[in-house]
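Engineer: Fold the stuff below for me.
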Amino acid sequence: MNIAILGYGKMGKVIEEIAEERGHEIVLKVDEDIENYQLDKAEIDVAIDFSVPDAAFKNISSCFKNKIPVVCGTTGWLDKYEKAKKICEEEGTAFIYASNFSLGVNVFFELNKKLADMMKGLPEYSVEIEEIHHVQKLDAPSGTAISLAQQIIEKYPDKKGWQLDHADKDEIVIHAKRIKDVPGIHTVTYESEIDSIEIIHSAKSRKGFALGAVVAAEFLQDKKGIFTMKDVLSSLFK
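Structural biologist: Presented below is the predicted three-dimensional model:
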């Protein structure tokens, strides 16, 4: 499979390593913005975008208009997500966006939903989320933390949204920290006067994210439509 990497930073380089280990060829590497590059569907089977928030939508829409499927792990641009989906559908290509491509994180998502479903009937417990990432991460909170919050909100009828650092009673607070060389730690905590319950996912390296993105790209080849990591995982474990 011929892959274009859009966003050739630390994650892009690990994606290149994993993709080549799995027998794929990297035919295009773009630092951030695809604007000055020529895209050719005959040469590119799928693009993987781990760029920056300001470049992501331009990269994605340019690929779609050239009939190139896209796997996107860039966060911080989701105000344009619905527009991206519409372009994808109009151009008859394929798209997967995920706030986190790690297999372990996607298991963590399922645990989070299950725990929230159990805790919603226990009003004596408050809930909050903490995420810690490397200092190069531009957006805060992380897309993964937002996904965790949204999953909890769907289970709690009295929760209306989330806020960074400070939240009202009907919102979930997310604390975001930036520390050198931390790939990603996410903690969901339920706290009462009696005890606390925590679930934690701690990434040890970027390789888990990169492998998930490449597996998603393999899944997306020759498909049309909008997919999620749940679709990818279902194809692996069927």
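
Engineer: going forward, measure contacts between C-alpha atoms and count neighbours the same way
Structural biologist: Will do.

Engineer: And the strands in the chain?
Structural biologist: Using DSSP state E, the strands of the chain run over 2-6, 25-30, 46-49, 70-72, 94-97, 126-133, 161-164, 171-178, 185-191, 196-202, 225-227.

Engineer: State the distance from the spatially closest residue to Lys113 that is not a sequence neighbour to Ala94.
Structural biologist: Of all residues not flanking Lys113 in the chain, Gln151 sits nearest, at 5.9 Å (CA to CA, 6 or more residues apart in numbering). If you measure Gln151 against Ala94 using CA to CA, to the nearest Å, the figure is 25 Å.

Engineer: what about those two, which has more around it?
Structural biologist: Neighbour count, other CA atoms under 10 Å: between Gln151 and Ala94, Ala94 has more, with 23 against 18.

Engineer: so who does the residue nearest the centre of the chain touch?
Structural biologist: Nearest to the mean C-alpha position of the chain, by CA atoms, centre = their mean, lies Ser99 at 1.6 Å. For Ser99, the contacting residues are Gly73, Thr74, Thr75, Ser142, Gly143, Thr144, Ser147, by CA atoms under 8 Å, 6 or more residues apart in numbering.

Engineer: What subset of the residues you listed is buried?
Structural biologist: Gly73, Thr74, Thr75, Ser142, Gly143, Thr144 (16 or more other CA atoms under 10 Å).

Engineer: Helices of the protein, residue ranges please.
Structural biologist: Per DSSP state H, the chain carries helices over the ranges 10-21, 53-65, 81-91, 103-119, 143-155, 207-220, 229-237.

Engineer: which one of these lies closest to Ile200?
Structural biologist: helix 103-119 (8.0 Å; CA to CA).

Engineer: Pull the residues that contact that closest one.
Structural biologist: For helix 103-119, the surrounding residues in contact (CA under 8 Å, 6+ apart) are 100, 125, 148, 151-152, 155-156, 188, 199, 201, 208-209, 212, 229-230.

Engineer: now Cys63: how far from Asp222?
Structural biologist: Going from Cys63 to Asp222 by CA to CA gives 15 Å.

Engineer: Between those two, which is the more surrounded one?
Structural biologist: Counting neighbours by other CA under 10 Å for Cys63 and for Asp222 shows that Cys63 has the greater number, 24 against 12.

Engineer: The more buried one against Pro69, yeah?
Structural biologist: Yes - contact criterion CA atoms under 8 Å: Cys63 and Pro69 qualify, at 6.9 Å.

Engineer: Now show me the structure for the sequence below, then we'll compare the two:
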Amino acid sequence: MNIALIGYGKMGKEIEAIAIKRGHSVVLKIDKDNSETITMANLKKADVAIEFSTPHTVLENIERCFDANLPIVVGTTGWYDYFDKIKKDCDQKQGSLFHATNFSLGVNLFFKVNTYLAALMDKYDDYEVSMEEIHHIHKLDKPSGTAITLANQAIDKIKRKKKWSIDSKDSETLFINDLREGEVPGTHIMKYHSAIDDIEIMHKAHNRKGFALGAVIAAEFLNGKKGIYTMNDII
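Structural biologist: Next up, the predicted model:
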């Protein structure tokens, strides 16, 4: 495949290395210093785009790929409030979109464990559920997209929780303690605390390779398809 990388920071470079190792070519690299090169003509040189940019530019990048009839894999988070519009545009333009809050196989298995544990804990009111997420200081969105997914999974199963927040700690709110430290790739901890004991599950990324590999696998999966897909379609 010929791949367009939209976002060529640390993650983009990791994706490039894995893509080349798997036999693909990177024909376009877009970052903040050459954003004017994301043209229709350049996008049409690629078979698929992989997008890891910023919450401020991702929506425009998705729409450009739809207009160019270019399948796009989106790893940027912080845009899901606009998902309904993107879904509508994808349908109208017969586009191709693969989105995930996290492309790591380990994280997506962690999602399954989180859902199962939350369902078990629903009937045990003595346990207070909360979350801690830790990422590098360069991450722009707070909390992380992965943290939001984990929180929503828990809220869906635990009836006493109605929403999540990074500020409020009332009884109906799942509190997310979001920390930004050094170059941490990503750590997420779901915590169940009672006066008697604690139960915790954790996913800790050691590097970005798991995210990058998952994004390339998603691009391979999406190539030639129409519609909207997630990691559930692979796992």
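
Engineer: Fetch the TM-score of the aligned pair.
Structural biologist: Put the two chains on top of each other and the TM-score (TM-score structural alignment, normalised by the length of the second structure) is 0.96; 233 aligned residues with a CA RMSD of 1.3 Å.

Engineer: Give the residues shared as contacts by Cys63 and Pro69 of the first structure.
Structural biologist: Ala47.

Engineer: The counterpart of Gln150 of the first structure in the second structure: how many residues sit nearby?
Structural biologist: Structural alignment (TM-score structural alignment) places Gln150 of the first structure against Asn152 in the second structure. Residue neighbour count, defined by other CA under 10 Å, stands at 18 for Asn152 of the second structure.

Engineer: What of the one 3 residues further on?
Structural biologist: The tally of other residues near Ile155 of the second structure (other CA under 10 Å) stands at 23.

Engineer: And for the one 5 residues further on?
Structural biologist: The local packing of Arg160 of the second structure (other CA under 10 Å) involves 16 other residues.

Engineer: Same check on the one 5 residues further on?
Structural biologist: Other residues within reach of Ser165 of the second structure by the criterion other CA under 10 Å amount to 17.

Engineer: For Pro143 of the second structure, see how far away it is.
Structural biologist: According to CA to CA, Ser165 of the second structure stands 9 Å off from Pro143 of the second structure.

Engineer: what is in contact with the two at once?
Structural biologist: Ile176.

Engineer: if you compare the strands of the first structure, which one is most tucked away?
Structural biologist: strand 70-72 (a mean of 28; mean count of other CA atoms under 10 Å).

Engineer: Can you give the distance from that one to the centre of its chain?
Structural biologist: Chain-centre distance of strand 70-72 of the first structure: 10 Å, with CA atoms, centre = their mean, to the nearest Å.

Engineer: Which residue, other than its chain neighbours, is closest to Ile50 of the second structure?
Structural biologist: Leaving aside its chain neighbours, Ile50 of the second structure sits nearest to Val73 (4.7 Å; criterion: CA to CA, 6+ apart).

Engineer: which residues touch the aligned partner of that neighbour in the first structure?
Structural biologist: Using TM-score structural alignment, the equivalent of Val73 of the second structure in the first structure is Val71. The contact partners of Val71 of the first structure, by CA under 8 Å, 6+ apart, come to Val46, Ala47, Ile48, Asp49, Phe95, Ile96, Tyr97, Ala213, Ala216, Ala217, Leu220.

Engineer: again, 7 Å this time
Structural biologist: Ala47, Ile48, Asp49, Phe95, Ile96, Tyr97, Ala213, Ala216, Ala217 (CA atoms under 7 Å, 6 or more residues apart in numbering).

Engineer: now Val14 of the first structure
Structural biologist: Applying CA under 7 Å, 6+ apart to Val14 of the first structure gives the contacts Lys207, Ala210.

Engineer: Counterpart of it over in the second structure?
Structural biologist: For Val14 of the first structure, the aligned position in the second structure is Glu14, judged by TM-score structural alignment.

Engineer: just Gly104 of the first structure next, same as before
Structural biologist: The equivalent of Gly104 of the first structure in the second structure is Gly106 (alignment by TM-score structural alignment).

Engineer: follow-up on the earlier one: which among the contacts of helix 103-119 of the first structure end up buried?
Structural biologist: Using 16+ other CA under 10 Å, the buried members of these are 100, 125, 148, 151-152, 155-156, 188, 201, 208-209, 212, 229.

Engineer: In these, find the pair that's most separated.
Structural biologist: Tyr125 and Gly212 (33.9 Å).

Engineer: Not counting sequence-adjacent ones, nearest residue to Lys177 of the first structure?
Structural biologist: Of all residues not flanking Lys177 of the first structure in the chain, Ile132 sits nearest, at 4.7 Å (CA to CA, 6+ apart).

Engineer: Ok, Thr149 of the second structure next?
Structural biologist: Per CA to CA, 6+ apart, closest to Thr149 of the second structure is Thr101, 7.2 Å.

Engineer: And the one you found, how far from Ala4 of the second structure?
Structural biologist: Thr101 of the second structure is 20 Å from Ala4 of the second structure, by CA to CA.

Engineer: Of all the helices of the first structure, which one comes closest to Glu193 of the first structure?
Structural biologist: Closest approach to Glu193 of the first structure among the helices of the first structure (CA to CA): helix 103-119, 15.0 Å.

Engineer: residues of the closest one that come out buried?
Structural biologist: Leu103, Val105, Asn106, Phe108, Phe109, Asn112, Lys113, Leu115, Ala116, Met119.

Engineer: same question, stretch 52-69 of the first structure
Structural biologist: Neighbour count says stretch 52-69 of the first structure has 52-53, 55-57, 59-69 buried, by 16+ other CA under 10 Å.

Engineer: Kind regards, and thank you for your time.
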